[in-house]
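Peer 1: just the structure for this:
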Amino acid sequence: MSPTPPRLQITAATTDPALLDLPWHVPLEQWPSEVLAALPRGISRHIVRFARLSGGVVAIKEIGETVAYREYELLRQLRKLEIPGVEPLGVVTGRHAPDGEPLEACLLTRHLSFSLPYRALFSQSLQPDTATRLIDALAVLLVRLHLVGFYWGDVSLSNTLFRRDAETFAAYLVDAETGDLHDKLSPGQRSYDLEVARVNIIGELMDLQAGAFLSEDVDAVEIGDAIVVRYQELWRALTERESFSYGDRWRVQQRIDRLNDLGFDVGELDITTDIDGTTVRIQPKVVDAGHHSRRLMRLTGLDVQENQARRLLNDLDEYRAATDRQMEDESFVAHDWLTDVFEPAVRKVPREFRKKLEPAQVYHELLDHRWFLSQQQNRDVPMKEVVKSYVKTVLPTRPDEQAVLGVSAEDLRETETGSMPRVHPDEVDGDMLIG
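Peer 2: Next comes the predicted model:
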């Protein structure tokens, strides 16, 4: 009598009963199309699929059991540290095919809405500065990871997802299986991570050029080198000790303002003077990203990207000045701006278009469209007219995630090491990230 195979086991903080309905007895690359979601995905050394679950979408990666549990815990720790990354949902083990053949464990993460892998962004219609903005976003993510002591080990565009953040991008960690969390990273660990990033980025861009996804005129080496420069600039701005004469104490606030402009908060400053008190030395002790997004969250409850928050706060300040309420409590003015300006504008977006862009990104584009119309018509165009024009002329042209991918679920069966299905330039503007 053959031994009874181990039972299916799902490890998760909160288990969705619908998980039991997925075909865990089937190898992931053979899952039927009716359970799959046709979303863009990057190249991975493992089989990865997106599946529909309880009205949402989960990413499922087949991987060894030990590695799956380790990555699950790492992602949970990074989430507690408020690092941008995918949300871990659980690990499924004890999988067996009907003939008793054991199948690999699966790591489950929640699909990051309004995000795309870098391969879906690079096309023949790539805008000149899009690559630079992606590298800037990845550099910010890497600095944030290193500040909390996370050694990535495999920094690359493939292991990152990107979301639109006003005129820039925000980067999110996707793959943490090679990572490790320490109390503090040594300069050597940081340098190695940075060199891995540079080499991987150059290789990924050259691969895109070989597949005719990226113009031969783009200098892949120059872009790869750029992440080193951007990373080092950010790291110095956030951690470098600065000295100045005692009479220049105003530079303390200047340093804080500069860090705020970069999107970071200063929790504590180490301020020391020399023996005769003529020289002051300062160094940030605690720096947290999300300065503007936290302020907007505190004032309005809106949870948005950092640069989106910066743009919305500027509009809030303009509203405050236009209504002559500079002397009133900021929270009261913010409440009125939210209910009288922001919410009525985004609610005007028809239901069928609401999955194209996040509300904060819609409002950011409305502000851009208002400026364009006002310049065109030589008058201050009211927001009501702006929304009507934007919904009629701009928003319908935006593709959603399935339109960006341009393939059916059946086409997802190609090997993970192969190239991504060709994205038509008319479907993806390299300067546009739409989820």
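Peer 1: going forward, measure contacts between C-alpha atoms and count neighbours the same way
Peer 2: Will do.
Peer 1: show me where the stretch 51-200 of the chain has its strands.
Peer 2: 56-63, 87-93, 105-110, 115-117, 150-151, 160-165, 168-173, 180-181 (DSSP state E, counting those that start in this stretch).
Peer 1: show me which positions of the longest one end up buried.
Peer 2: Pointing back at strand 56-63 there. Residues 57, 58, 59, 60, 61, 62, 63 are the ones in strand 56-63 that count as buried (16 or more other CA atoms under 10 Å).
Peer 1: second chain to compare with the first, below:
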Amino acid sequence: MTPDSQRLQITAASPDPALLDLPWHIPLEDWPAETLAALPRGISRHVVRFARMSGRVVAIKEIGETVAYREYELLRQLSRIDVPSVEPVGVITGRRSPDGEPLEAVLITEHLQFSLPYRSLFSQSLRPDTATRLIDALAVLLVRLHLAGFYWGDVSLSNTLFRRDAETFAAYLVDAETGDLHDRLTQGQREYDLEVARVNIIGELMDLQAGEFLEDDVDAVAIGDALAERYRDLWRALTETESFGYGERWRVQARIDRLNDLGFDVGELDITTDVGGTTVLIQPKVVDAGHHSRRLMRLTGLDVQENQARRLLNDLDEYRAATDRQREDEAFVAHDWLTEVFEPAVRGVPKDLRKKLEPAQIFHELLDHRWFLSQQQNRDVPMKETVKSYVRDILPQRPDEQSILGVQAGDLRDTDMIPRVEDDQILG
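Peer 2: Below is the predicted model:
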């Protein structure tokens, strides 16, 4: 049997003809190196490979046909409701080897650019609070999933990818295999997901300690417990009913402001008073994540992570004050900031170096570098000087896809630094 004689069935929302060029007649673990993209490896239950296709990189996971179709549909649903997760490309079935042996179906997703599995983040010497920041990101992701009615079923660091977001991380779901989408989750479902997460994370951190990727004095149990605490604090802030006196109506706006500070928008509030009109109850009805990123998108068209957006908006506010334009329409000021500040700064970085970091992350680091230079030189260093210094002294030292904490992705590729269990992790 030749590759051309296979009866492949391709299910994809936007089929790419380049899919037919990949060697589907070969078991995934035996794919030739010229087809593959070398990216940081993690742990997976399944055989997973990164492949180049039409100038992009996709992740391909061998999995049972029924499970592949189910996960594909779940990822499509999560994408439609704007939950941070990998984008599904399609499912391919009907694969056979040259001698006619059936091969497993595959699920294909887009590779999440500028992201790394957690093991890559711990493979070199990192800041002591790395684990805490990863846990914070995972807690936010879990809350967002639960608010959307998604029951994960297998929450873990291994099933998550992390992307830099200013000085923090943003977490993305990469394995929906055990998940399920409901109109609303029960408290029991949420608590079960949370307990699974806590136990899995403790085990993963202990495994890192055994592999000498994490210091022995790090309390894995305390970090696992911190996830549950962070989750419950955030869930209460987003969903609990607040009661206050009728004369304290200012607390309605204070509640909204607090939720905005957490990065969430309030679409509707349920406000009721008691019979005597002396007590007010307030509860958010619709809560959506991405308050700052949506505001920045509306003002400038920039599509960035939440904390990056917060940082860029702060710089926009400083620009507005410095140019004495507080009373002007914010949209006009934002346009001028984009064309006079943001775009010239990013364009000041040579094209061959821009692929190392996302533009918003480059600008965030430029702001940090400008502050450092200004402190060092005891003067307000202009952005043009800052860009020259950053391009000369900082950015060239960073490999492509380097994390903000100094992980050198190039050092992680095709090495034995990370235990190999049927290879790459991008989908779990």
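Peer 1: now tabulate the buried residues of strand 56-63 of structure 1 in CSV and tack on distance to residue 230 of structure 1.
Peer 2: Output for the buried residues of strand 56-63 of structure 1, formatted as CSV (distance: CA to CA, whole Å):
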residue, distance to residue 230 of structure 1
57, 34
58, 33
59, 31
60, 33
61, 32
62, 34
63, 33
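Peer 1: could you point out which of those residues is nearest to residue 304 of structure 1?
Peer 2: residue 57 (20.6 Å; CA to CA).
Peer 1: hmm, back to that, of all the strands of the stretch 51-200 of structure 1, which one comes closest to residue 245 of structure 1?
Peer 2: Evaluated over the strands of the stretch 51-200 of structure 1, closeness to residue 245 of structure 1 peaks at strand 150-151, with 35.8 Å, by CA to CA.
Peer 1: list the contacts of the nearest residue to residue 163 of structure 2 once chain neighbours are set aside.
Peer 2: Once flanking residues are discounted, residue 163 of structure 2 sits nearest to residue 115: 4.5 Å by CA to CA, 6 or more residues apart in numbering. Neighbouring residues of residue 115 of structure 2 by CA atoms under 8 Å, 6 or more residues apart in numbering: 161, 162, 163, 164, 401, 403.
Peer 1: tell me, how many residues neighbour the first one?
Peer 2: Applying other CA atoms under 10 Å, we find 27 other residues in the vicinity of residue 161 of structure 2.
Peer 1: would you quantify the distance from it to residue 84 of structure 2?
Peer 2: 10 Å (CA to CA, to the nearest Å).
Peer 1: same check, this time on the fourth one
Peer 2: Counting by CA to CA, the gap between residue 164 of structure 2 and residue 84 of structure 2 amounts to 14 Å.
Peer 1: same question for residue 424 of structure 2.
Peer 2: 20 Å.
Peer 1: which one's more surrounded, those two?
Peer 2: Higher neighbour count among residue 424 of structure 2 and residue 84: residue 424, with 24 against 17, using other CA under 10 Å.
Peer 1: quick one: the more buried one and residue 48 touch, right?
Peer 2: Yes: assessed by CA atoms under 8 Å, residue 424 of structure 2 is found in contact with residue 48 at 5.2 Å.
Peer 1: residue contacts, the closest residue to residue 272 of structure 1 other than its chain neighbours?
Peer 2: Sequence neighbours aside, residue 281 is the residue nearest to residue 272 of structure 1 in space, at 5.2 Å (criterion: CA to CA, 6+ apart). By CA under 8 Å, 6+ apart, the contact list for residue 281 of structure 1 reads 241, 242, 243, 244, 270, 271, 272, 273.
Peer 1: same question, residue 53 of structure 1
Peer 2: 18, 19.
Peer 1: if we can go back for a sec, which of the contacts of residue 115 of structure 2 are conserved in structure 1?
Peer 2: Comparing the contacts of residue 115 of structure 2 with structure 1 on both residues aligned by TM-score structural alignment, their matches' CA atoms under 8 Å, the contacts found in both are 161, 162, 163, 164.
Peer 1: the first one and residue 54 of structure 2: what is the separation?
Peer 2: From residue 161 of structure 2 across to residue 54 of structure 2, the span is 23 Å (CA to CA).
Peer 1: same check on the third one?
Peer 2: Between residue 163 of structure 2 and residue 54 of structure 2 the distance is 23 Å, computed by CA to CA.
Peer 1: and what of the last one?
Peer 2: Distance from residue 164 of structure 2 to residue 54 of structure 2, counting by CA to CA: 26 Å.
Peer 1: neighbour count: these two, which is higher?
Peer 2: Shown here are residue 164 of structure 2 and residue 54; by other CA under 10 Å, residue 164 has more neighbours (22 against 10).
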